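Student: structural data only, the sequence is not supplied:
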């Protein structure tokens, strides 16, 4: 058995001498520890720190901090909040949990097939334990990694997770910290990696008390969509940076997670020479050298600078970035929608899809119509395909639609079949959104629970309505039904997956196709992408007929697809066809492609 604990300079740390409590409160006049209702003054120390050690304070006891004799707040580094974000924290002894995965070192990145999920809606139970019971099903599909949407404690009982305010406390709505550890321990026993989504660009709108005693945690010099920026680069920035560095290491070490997905790093505003996301990556690489740790970015700025490889092709900082460009190309082609940011992909969409598949980013310093002509992105063609996480659906792209529709509600099965193969057999790292493997019928809607703050709930409802008023695709249906109210429980429960669908048509057939494609990926694609990348290229052979080549030291992979309205015939010069659409036909070295069909070809050596 293995025991794990990550030591931190703040929060409640169980030691041989008792539990040490530490709070950084540079703008407080006084701080007292409130332990099981009893108040004890804490000693003010240099740098705005308050500390004390209590000999008889063991795991399970409840505590809080009283600021300036009046305001009682939870620990910002609390490991558990059983009664939500406004109440007392609980002392946790992480070393009391016995792990069985002591030999687990992770899996190589090229083997990753990611399954993004929301713990509260992926199963009827909506808990870590409920998800643990589904891990074998996911492994049978061919999934090798689950990515948990943010777990940091948020206000209320339901939320996507991006409103977290207590970054070290897995939300109690899903279970206890030990329940989460049991989930990860079981995943590792099955050979599954676990990634956790973290949000370091803002705090949620309620439950964050740092402003009351650590005003310098934030800065007016940087403004974000959520208000004042986090102080990563000004006076007093060191404790702030350490807070987030330790948070990343906490999930990787104490919870033995295999990687992190960093939400919207373009909104992390840091003018220092050593950007915080680089410092976090450097710490993780240095402190966990013997493990396969995968650090994934979401970055609307398309900055290839965070994805460098060493001479052996291994990432020096971050492992990969979500490839939003690729998603937008697929979505525009599949649906014909051109609202919002999709306008940037509506002109020459097949050419843009080819660039996204072959080079990663579509926008590599190119002007964006959606952004009023502003240039976006950096050159990315030198990066291997594994520097990009590919998807045709995710929580944002489904849930940020007014009605949370999945692609299976928007496009024909034939079109979706081609996109599924293009996703799962491409050498980029594929990601499925929960239920996508069988074209689940449940929507994924936007939901929150701010029941204790009606003004905030009203603002959310009204903001949601304004947001979609400008979209043509919504306005054309606005009279049919109202936008689901994100603050009511029914919106949350409507988003839960119905796993019984797997046994019924057409879901049964989609699941079988997903399994078949992932088996082909393991056999043909994974061995290729584990070798050195020699470059990618793309061409429109005819109008709306795409050919993409990826060259590796171990061979070449080719994807060809007909997005036109007429049949075409293509030559297959020397390779082995590893997949072809059901309505396409191969005769010798010629392939006849009906509209919206394609094939993958592999040349070894």
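Tutor: Received, thanks. Keep in mind the model is a prediction, meaning the values are calculated, not measured.
Student: make it CA atoms for all contacts and neighbour counts henceforth
Tutor: Will do.
Student: my read: residue 211 touches residue 228, true?
Tutor: No. Taking contacts as CA atoms under 8 Å, residue 211 lies outside contact range of residue 228: 10.7 Å.
Student: secondary structure class for residue 33?
Tutor: Using DSSP: H, G, I helix; E, B strand; the rest coil as the criterion, the local structure at residue 33 reads strand.
Student: what sits against it?
Tutor: Shown in contact with residue 33 (CA atoms under 8 Å, 6 or more residues apart in numbering): 21, 39, 40, 41, 42, 63, 64, 65, 66.
Student: which PyMOL command selects the buried ones in those?
Tutor: In PyMOL, a selection of the buried entries from the contacts of residue 33 looks like this (16 or more other CA atoms under 10 Å):
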select buried, resi 21+41+42+63+64+65+66
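Student: follow-up on the earlier one: name the residues contacting each of residue 211 and residue 228.
Tutor: With CA under 8 Å, 6+ apart applied, the overlap between the contact sets of residue 211 and residue 228 consists of residue 218.
Student: which one's more surrounded, the two?
Tutor: residue 228 (15 against 12; other CA atoms under 10 Å).
Student: what sits closest to that one if chain neighbours are left out?
Tutor: Nearest residue to residue 228 in three dimensions, chain neighbours excluded: residue 220, at 5.1 Å (CA to CA, 6 or more residues apart in numbering).
Student: burial count for residue 190?
Tutor: Neighbour number of residue 190 under other CA under 10 Å is 13.
Student: show me what contacts it?
Tutor: If a contact means CA under 8 Å, 6+ apart, then residue 190 has 135, 136, 139 as its contacts.
Student: distance of the first one relative to residue 141?
Tutor: Spelled out, it's residue 135. 10 Å (CA to CA, to the nearest Å).
Student: strands along the stretch 251-400 of the chain, start to end?
Tutor: Counting by DSSP state E, counting those that start in this stretch, the stretch 251-400 of the chain has strands at residues 259-262, 294-297, 320-322, 366-367, 375-376, 388-390.
Student: and the contacts of the first one?
Tutor: Under the contact criterion CA under 8 Å, 6+ apart, strand 259-262 has outside partners 194-200, 248, 252, 293-298.
Student: try this one side by side with the last:
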């Protein structure tokens, strides 16, 4: 949002000429003051509903806004002096001594590793996570995707209940800990992507409701609360400035935007187009990538500046095929999951507007014209593991040989692969749902979680208590080093080496023609993806011995024997 002189109004504070100016959008407030230390200073209202006050301050000073008599933290706080209800902290100019010169990486090179900072290591901090990055780079991972780190109430949580989206969650460390994490990642050739939630605020500590009720459209609701009103220019600027802050202040390489299908209503489409345009200009010296989670299976955003979208269709087809499950959102993939996998390998998405079993309303439009890099595929994610009552990983639910071959397929197919933390080492520890709410809100979450699963395989009475520290502790990765984990790491390394040497050059050359996928019997297929630089060929069995499926004996990558073993994969690449 810009005033008549073209000067951008900034959410939060800003330094200029040794003075610090605090700003807050509170368009319907009668009186707003800045509480700085033991001083209270009236703030001046501007025509657009922003209030401002310029003071002599020092980095580290504490402040609050007093809005119509109620004290509240800054909704754009960069750092809190405690929890989400505490004082905000005046930030100082960044003088972090960056060590790595970094121009980013081509999106075709992406092999993503999704991690939750709090459970990735025993310590659950960014400093501890940074110590594990060299091991990921050694396996061939090229990007880490952090689940949300904007501050939420308490210490434990997935991050999707954030209420101060500019502020680093303090349980993970200080701002310089994130900078050191990113600097270390870049020194190893790893991109860092942040999961950003712009579709809702959490239920505790969202003081923006008090300051600016107009931030929300109370006539619409998301599954998590009041919908945000993206028709308001000030609202658009809040989120764009938030994204710019993370990308520039911490030198991140991109963002994954949570549930953009809930960014709806007047102005939403224009906002997303504006967002992509502004974010790609945030730092012209390097590549910045944008991923969306979008249940609509619509190509529009990927045609308008967004690089890629999470592709749950691939996951659902693999999951139903290997587990036989058919509850909930798996219902429409349970009829012929291997046929759906063939569609996913050929077109990217499975549901593209056609009639589907167990679905009253068709979903999606054709996205087959998009490049393979427009789809982020996974066989496990925080959602698909953590939203199970017991948080089971795929290895705990399906034939290990099938899981191993599906994982190899994920890493060698031409779509962007995403590994969920621990998957690369064959982890079987659960990833459960956990929060750190208090009082009535905590009880409501506890009982709601139990009710959610009460009718599914009698699991309601056995759902782990999401408020218990034990539930959080059980979700931490176990970093044992034994033959089983070494075997999985070797598979990951071999597959990602094949990807780097053969798949990435083909992706960079550009797609020459549509993919061709041929089904052979119940659970085998052959596939070819033509590129200007050559072709990628793949032969796969996921539960069927297919003697007539002939794969080259000298395939550059393979797991077991196609045509002889029920679970097997062979992949070759040839240059033109």
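Tutor: Received it, and whenever you're ready, just let me know what you need. Predicted model only: the values in this text are computed from it and were never measured.
Student: where does the TM-score land?
Tutor: Structural agreement between the two chains, given as a TM-score (TM-score structural alignment, normalised by the length of the second structure), stands at 0.95; 568 aligned residues with a CA RMSD of 1.7 Å.
Student: of all the strands of the stretch 251-400 of the first structure, which lies closest to residue 9 of the first structure?
Tutor: Closest to residue 9 of the first structure of the strands of the stretch 251-400 of the first structure, according to CA to CA: strand 259-262, at 21.7 Å.
Student: counterpart of that closest one in the second structure, which residues?
Tutor: Strand 259-262 of the first structure lines up with residues 254-257 of the second structure when matched by TM-score structural alignment.
Student: now the matching stretch on the first structure. Mean distance?
Tutor: Stretch 254-257 of the second structure: mean distance to aligned residues in the first structure after superposition is 0.2 Å, counting by mean CA distance after the TM-score superposition for the first structure.
Student: distance from that stretch to the middle of the chain?
Tutor: Here stretch 254-257 of the second structure is found 6 Å from its chain centre; the criterion is CA atoms, centre = their mean, to the nearest Å.
Student: kindly report the same for stretch 150-157 of the second structure.
Tutor: Using CA atoms, centre = their mean, the mean C-alpha position of stretch 150-157 of the second structure is found 17 Å from that of the whole chain.
Student: whereabouts in the first structure does it align?
Tutor: Residue span in the first structure matched to stretch 150-157 of the second structure, by TM-score structural alignment: 152-159.
Student: would you mind measuring from the spatially most central residue of the second structure to residue 40 of the second structure?
Tutor: Nearest residue to the geometric centre of the second structure (CA atoms, centre = their mean): residue 195, 4.0 Å. Shown here: residue 195 of the second structure relative to residue 40 of the second structure, a distance of 37 Å by CA to CA.
Student: with residue 496 of the second structure instead?
Tutor: Summarising the geometry, the distance separating residue 496 of the second structure from residue 40 of the second structure, computed by CA to CA, is 58 Å.
Student: now residue 343 of the second structure
Tutor: Between residue 343 of the second structure and residue 40 of the second structure the distance is 63 Å, computed by CA to CA.
Student: and the aligned partner of residue 468 of the second structure in the first structure, how many neighbours?
Tutor: Taking TM-score structural alignment as the alignment basis, one finds that residue 468 of the second structure is matched in the first structure by residue 488. Look at residue 488 of the first structure: counted by other CA under 10 Å, it has 16 neighbours.
Student: ok, back up a step: just to be sure, the residue nearest to the centre of the second structure is in a strand?
Tutor: Yes. The assignment for residue 195 of the second structure, made by three-state DSSP, places it in a strand.
Student: need the counterpart of it in the first structure.
Tutor: Using TM-score structural alignment, the partner of residue 195 of the second structure in the first structure is residue 197.
Student: didn't that match look like it was pressed against residue 146?
Tutor: No. Contact between residue 197 of the first structure and residue 146 fails when scored by CA under 8 Å: they sit 10.6 Å apart.
Student: residue 568 of the first structure and residue 591 of the first structure, how far apart?
Tutor: With distances defined as CA to CA, the gap from residue 568 of the first structure to residue 591 of the first structure amounts to 8 Å.
Student: scan the first structure for its longest strand.
Tutor: Taking DSSP state E as the criterion, the first structure has its longest strand at strand 533-542.
Student: buried sites along that strand?
Tutor: Of all the residues in strand 533-542 of the first structure, those buried under the rule 16+ other CA under 10 Å are 533, 535, 536, 537, 538, 539, 540.
Student: angle of the helix or strand following it against strand 533-542?
Tutor: The C-terminal neighbour of strand 533-542 of the first structure among helices and strands, as given by DSSP states H and E, is strand 545-552. In terms of direction (axes from the mean of the first three to the mean of the last three CA atoms, to 10 degrees), strand 545-552 of the first structure departs from strand 533-542 by 170 degrees.
Student: tally of neighbours for the residue nearest to residue 148 of the first structure when sequence neighbours are not counted?
Tutor: Nearest in space to residue 148 of the first structure, with sequence neighbours left out and distances taken as CA to CA, 6+ apart, is residue 196 at 5.0 Å. Other residues within reach of residue 196 of the first structure by the criterion other CA under 10 Å amount to 23.
Student: need the contact list for residue 413 of the second structure.
Tutor: With contact taken as CA under 8 Å, 6+ apart, residue 413 of the second structure is in contact with 345, 503.
Student: how about it, what's its match in the first structure?
Tutor: With TM-score structural alignment defining the correspondence, residue 413 of the second structure maps onto residue 426 in the first structure.
Student: this completes my enquiry, with thanks.
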